[in-house]
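Undergrad: Here is my input, please return the structure:
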Amino acid sequence: MQPVSYAAAAEPSPDLTQRTVDTLYRRIGLRLLPLLALSYMLAYMDRVNISFAKAQMQTQLGLSESVYGFAAGVFFIGYVIFEVPSNLLLAKIGARRTLSRIMVLWGIASASMLFVREAHTFYVLRFLLGAFEAGFGPGLLFYLTLWYGPERRARVMAYLLLASPVAGIIGGPLSTLIMSSLDSAAGLAGWQWLFLVEGVPCVLIGVLLFFVLDDSPQQARWLTAADKELIAQQVSAGGPARHAGLAGVVRDWRVYALSFSYFCMISGLYAISFWLPTLLRAVGVTRPMAVGLLAALPYIAAVVTMVLVAIHSDRRREQRWHSSISCLIAAVLLFVTASNLHNVAFALPALIAATGAIYAGYTVFWAIPANYLKGAAAAGGMAFINSVGLTGGFVSPLIIGGIKDMTGSLQLGLSVIAVLLAVGAIALACNRVDSGR
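TA: So this is what the prediction gives:
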């Protein structure tokens, strides 16, 4: 007897159909999201763990603030150069091979950071880390668009991107624990152990991805034919996307405007990520373990705001205003932080709230291009937006590090980043990409 497809079933009740969809997506979520979120969390930890290694590396290697700022940012140059080719390759050869290859190579590069002895080696390894990791973030987001329809995307992307603040919550205490407990073991400094311990698991998880991921729902043996048909219906719901090919993307000014807004957003996000331990020391927190523990608080706030804003965005089926207003709030709070760096009672709560707001805007943002683009346009277009945006991760550490070297203070650099974040939020609010006009 042939299985009855969902499409051919005789007039199922709306409640029954919705329960069927919800049950299917619970299975999909349990199958995909834990491993993908773990992978994304490790990516974020390897990207920003130099913020915790910074103090030891500067003391032992004699690195200036400008050297640190350039090394933190040069990661994004490698990432940007190889981002679009990596995602186009994903669309051709599939997620399984692409994501596995990316993870194994960046794990090797991250662990190799223990060999840094001077600035040039520092720069080269950070560049390679970015080049090898290129395409991973937007690749995961594109992969989710193959499984989830428009009405679920903001929420499921929020669940995946929650891995970033969770990495911040775990990363601070874990990094300080590794450096303090393993310092001088086997002749290696604490910061060297940090890169080794946090790099090797990425290689192992990368190998695991190759064996457990399916390139698409249609290739998943654990789904029935009826399941696959229902997923296809969900993914295609909401009407056709604005672009299905790359040619339309490169001629669309709205895609460039989205890229600019994302650049401003990333400038603010990584200003916090790369300088959070330094900011905490600037407001008077000096003990290493206290820095590690307090560094978790902004990311705890981010977890809460990401979930709440994403759920509200999905219920209202609106992303642009949710993202832009969140980023504008973050800009104001970041300016408050910069203006009160020597007053912990004002600076620390403002910094915590700013982190929560910017992560909320960042999460909802990605549902906008996911709904606007389709097929090759989604893979290449999301990679292009991410590439342009991530140059903000290169620019903001340079701005803050350079200004700090010149003035001895973080205040002016943070204020510049706050203004940039506000400009990006206003540009996003004015970009009526969701209306198509």
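
Undergrad: Going by C-alpha atoms from here, please, whenever you check contacts or count neighbours.
TA: Will do.

Undergrad: In which helix or strand does residue 125 reside?
TA: Secondary-structure assignment from DSSP states H and E places residue 125 in helix 119-133.

Undergrad: what's next to that helix, contact-wise?
TA: The set of residues external to helix 119-133 that reach it, using CA atoms under 8 Å, 6 or more residues apart in numbering, is 43, 63, 67, 70-72, 74-83, 102-103, 105-106, 109-110, 112-113, 116.

Undergrad: gap between stretch 76-90 and the chain center?
TA: Its chain's C-alpha centre and that of stretch 76-90 lie 15 Å apart, by CA atoms, centre = their mean, to the nearest Å.

Undergrad: which parts of it are buried?
TA: Within stretch 76-90, the residues that count as buried by 16 or more other CA atoms under 10 Å are 76-80, 82-90.

Undergrad: With distance to residue 123 and secondary structure added, can I get those in CSV?
TA: Shown next, in CSV, are the buried residues of stretch 76-90 (distance: CA to CA, whole Å; DSSP: H, G, I helix; E, B strand; the rest coil):
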residue, distance to residue 123, secondary structure
76, 11, helix
77, 11, helix
78, 11, helix
79, 13, helix
80, 15, helix
82, 17, helix
83, 19, helix
84, 22, helix
85, 23, helix
86, 22, helix
87, 25, helix
88, 27, helix
89, 27, helix
90, 27, helix
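
Undergrad: Mark which of the contacts of helix 119-133 are part of strands, please.
TA: Under the assignment DSSP state E, these contribute nothing to strands.

Undergrad: Restricted to helices, list these.
TA: Within the contacts of helix 119-133, residues falling in helices by DSSP state H are 43, 67, 70-72, 74-83, 102-103, 105-106, 109-110.

Undergrad: contacting residues around the residue lying closest to residue 208 once chain neighbours are set aside?
TA: Leaving out its chain neighbours, the residue that sits closest to residue 208 by CA to CA, 6 or more residues apart in numbering is residue 100, at 7.7 Å. Applying CA under 8 Å, 6+ apart to residue 100 gives the contacts 206, 207, 208, 209, 210.

Undergrad: let's see 6 Å
TA: Listed by CA atoms under 6 Å, 6 or more residues apart in numbering, the contact partners of residue 100 are 206, 209, 210.

Undergrad: show me what contacts the second one?
TA: Yep, that's residue 209 we're talking about. residue 100.

Undergrad: what do you get for the first one?
TA: Applying CA under 6 Å, 6+ apart to residue 206 gives the contacts 100, 103, 104.

Undergrad: For the comparison step, fold the sequence that follows:
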Amino acid sequence: MSIASNAGQAGSMGMGAAAPASAERAASAYAKVTRRIVPFIVLCYFFSYLDRVNVGFAKLQMQQALGLSDVVYGIGAGIFFWGYMLCQVPSSLLIYKLGMRRCMAAIMILWGLVSAGTMLVTTPTEFYVARFLLGVTEAGFFPAAVMYLNKWYPADRQARIMSILFLAMPLGMVLGGPISGALMTGTHDLHGLQGWQWMFLLEALPAILLGLLVLRMLPESPQSAAWLTPEEAAAVSGALSAENARKSSRLVDALKNPILWMLMAICLLFNIGNYGLVFWLPTIIQSTGMQSPLEIAFLTAIPYGVACVVMNRNAAHAERSGERRLHTAIPMLVAAAGMWASTLFPHNTVAAMVFLTVGVSGLMATLAMFWGLPGRILAGSAAAGGIALINSAASLAGLIGPVLMGGVKQWTGSISIAVLVLAALMLAAALLILAIPKRLMAAGAVR
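TA: Here you go, the predicted model:
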């Protein structure tokens, strides 16, 4: 009895010592992963987002130079998402089979070349073709980035990581706005080209260079990461294997899950607001009385600068508390309220900017929380196809949002009414988020 008791005590002590050691290895591993791969992916996504939305800044010169109407511009801005949406699922499944790193590298080089080529458009048709091809070439990048991060982080760590990844979006406006405005102003008529043409060329080059670096910077798996110890790699792989065993791993099973379709609906609604705002925010600010492209670009940066802080604070608090429903829905309710309030001050730049900042901050906070959800129910090919389907809804929203804004503005003569439509869609998204079962939002849940 004494021997058994001693053995039991020793076993308990061994298990007690092993648990902290395992937790310490996992913490060390994820700290390294976050330092090594996340900043590079964020940088790549930054230029993906910038090359997608810089047409909103180009509009300030391009529309008059090419004689584009508001509706033509809206169609051109949105037609990007036709190519993006049509190629989303097939490109994602292909990426899953061929390997994410190689495909990400090819995607970045191709979209950089197409984005640079936009400087050559002279007619509405050429504008449409350039935007469509940009959508085709960019289609696989975001799903590939999300799938790649899913190979490293379990679901309970993904909200915080997604909030870091989505820094690329507000930073695309915070840094991209002033950069675009400065390029357009400083290069206008340089060597016979207009400022918007130089902007498309110069902002496309980093995507090509980063594409050449992808294979060097991103390891294929934890086991192939030379900067992880074998124990750390095993800790990451073990956590993912245990979690993935409880998820849908076949696309056909994922398609039967009503939560997938609910996530698609939510993604569609709030991204109509997101993309409508992204492509028209410079014009909204201009309508308050501002005229200088550079000043408008700097003002556009303010809401997204604040959003960077709000988005990460919200995700960090959600991770600490384990509560996800309110951390996802309340920011969207705040976004809807902010957009509505901004329409009350159509000729007051300061007041409009305050409420636009509230709206953008709420939208970005929800966006980061939302993209942590697919990884809670999907793995393997189901993750590849399911994430692509959800992102296809975002692509459809990108097609609808800019055209909706342009159409409502042209038909009513008021951009404020168009903003109110976006606010209503954000409210609907918030209500759908609250309808997601609590068990999906709970810490540790995967079904």
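
Undergrad: Let me know the closest of the contacts of residue 206 of the first structure to residue 38 of the first structure.
TA: residue 103 (11.6 Å; CA to CA).

Undergrad: before we move on, back to that, possible to save the contacts of residue 100 of the first structure as a markdown table with secondary structure?
TA: Putting the contacts of residue 100 of the first structure into a markdown table (DSSP: H, G, I helix; E, B strand; the rest coil) gives the following:
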| residue | secondary structure |
| --- | --- |
| 206 | helix |
| 209 | helix |
| 210 | helix |
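
Undergrad: Checking the residue opposite residue 351 of the first structure in the second structure once aligned next. Helix, strand or coil?
TA: Alignment note: residue 351 of the first structure maps to residue 356 in the second structure; criterion TM-score structural alignment. When classified by three-state DSSP, residue 356 of the second structure comes out as helix.

Undergrad: do the one 5 residues further on as well
TA: Assigned with three-state DSSP, residue 361 of the second structure falls in the helix class.

Undergrad: Residue 307 is in contact with that one, correct?
TA: Yes. If you go by CA atoms under 6 Å, residue 361 of the second structure and residue 307 touch, sitting 4.0 Å apart.

Undergrad: which residues in the first structure does stretch 397-409 of the second structure align to?
TA: Aligning stretch 397-409 of the second structure against the first structure (TM-score structural alignment) gives residues 392-404.

Undergrad: Give me the residues contacting the matching stretch.
TA: By CA under 6 Å, 6+ apart, stretch 392-404 of the first structure touches 65-66, 69-70, 73-74, 76, 263, 266-267, 270-271, 410, 413.

Undergrad: which one in the first structure is aligned with residue 292 of the second structure?
TA: Match for residue 292 of the second structure (TM-score structural alignment): residue 287.

Undergrad: If you tally nearby residues, what's the number for its match?
TA: Using other CA atoms under 10 Å, residue 287 of the first structure has 9 neighbouring residues.

Undergrad: That one and residue 293 of the first structure, how far apart?
TA: Going from residue 287 of the first structure to residue 293 of the first structure by CA to CA, to the nearest Å gives 10 Å.

Undergrad: Could you do residue 48 of the first structure as well?
TA: Noted for residue 48 of the first structure: a distance of 16 Å to residue 293 of the first structure, by CA to CA.

Undergrad: go on, residue 129 of the first structure?
TA: 27 Å.

Undergrad: Which one's more surrounded, the two?
TA: A count of neighbours by other CA under 10 Å puts residue 129 above the other of residue 129 of the first structure and residue 293, at 28 against 16.

Undergrad: Identify the residue of the second structure aligned to that one.
TA: If you follow residue 129 of the first structure across to the second structure using TM-score structural alignment, you land on residue 134.

Undergrad: Map residue 142 of the first structure onto the second structure.
TA: In the second structure, residue 142 of the first structure lands on residue 147 (TM-score structural alignment).

Undergrad: cool, residue 73 of the first structure as well?
TA: By TM-score structural alignment, residue 73 of the first structure lines up with residue 78.

Undergrad: Which residue, other than its chain neighbours, is closest to its match?
TA: Residue 78 of the second structure's closest residue in space is residue 399 (CA to CA, 6+ apart), at 4.1 Å.

Undergrad: mean deviation (superposed) between the strand or helix carrying the one you found and the first structure, please.
TA: Using DSSP H and E, the element containing residue 399 of the second structure is helix 380-412. Compared with the first structure after the fit, helix 380-412 of the second structure shows a mean deviation of 1.0 Å (mean CA distance after the TM-score superposition for the first structure).

Undergrad: Could you check the angle that helix makes with helix 124-138?
TA: 160 degrees (axes from the mean of the first three to the mean of the last three CA atoms, to 10 degrees).

Undergrad: List the buried residues in helix 380-412 of the second structure.
TA: Buried residues in helix 380-412 of the second structure (16+ other CA under 10 Å): 380-409.

Undergrad: Then stretch 54-72 of the second structure?
TA: Buried residues in stretch 54-72 of the second structure (16+ other CA under 10 Å): 54-62, 68, 70-72.

Undergrad: Which parts of the stretch 151-300 of the second structure are strands?
TA: Ranges of strands within the stretch 151-300 of the second structure: none, based on DSSP state E, counting those that start in this stretch.

Undergrad: just to revisit the earlier point, quick one: the match of residue 129 of the first structure from residue 90 of the second structure, how far?
TA: Residue 134 of the second structure is 16 Å from residue 90 of the second structure, by CA to CA.

Undergrad: How about residue 30 of the second structure?
TA: To residue 90 of the second structure, residue 30 of the second structure is 31 Å away according to CA to CA.

Undergrad: what sits against the counterpart of residue 303 of the first structure in the second structure?
TA: Under the alignment (TM-score structural alignment), residue 303 of the first structure pairs with residue 308 of the second structure. By CA under 6 Å, 6+ apart, the residues touching residue 308 of the second structure are residue 167.

Undergrad: Map residue 224 of the second structure onto the first structure.
TA: Using TM-score structural alignment, residue 224 of the second structure sits opposite residue 219 in the first structure.

Undergrad: Excluding sequence neighbours, find me the nearest residue to residue 315 of the second structure.
TA: Closest to residue 315 of the second structure by CA to CA, 6+ apart is residue 160, at 5.4 Å.

Undergrad: just checking, that neighbour touches residue 313?
TA: No. Under the criterion of CA under 6 Å, residue 160 of the second structure is not in contact with residue 313, lying 9.3 Å apart.

Undergrad: Mind checking which of the two has more residues around it?
TA: residue 160 (22 against 15).

Undergrad: Looking for the alignment partner of that one in the first structure.
TA: Using TM-score structural alignment, residue 160 of the second structure lines up with residue 155 in the first structure.
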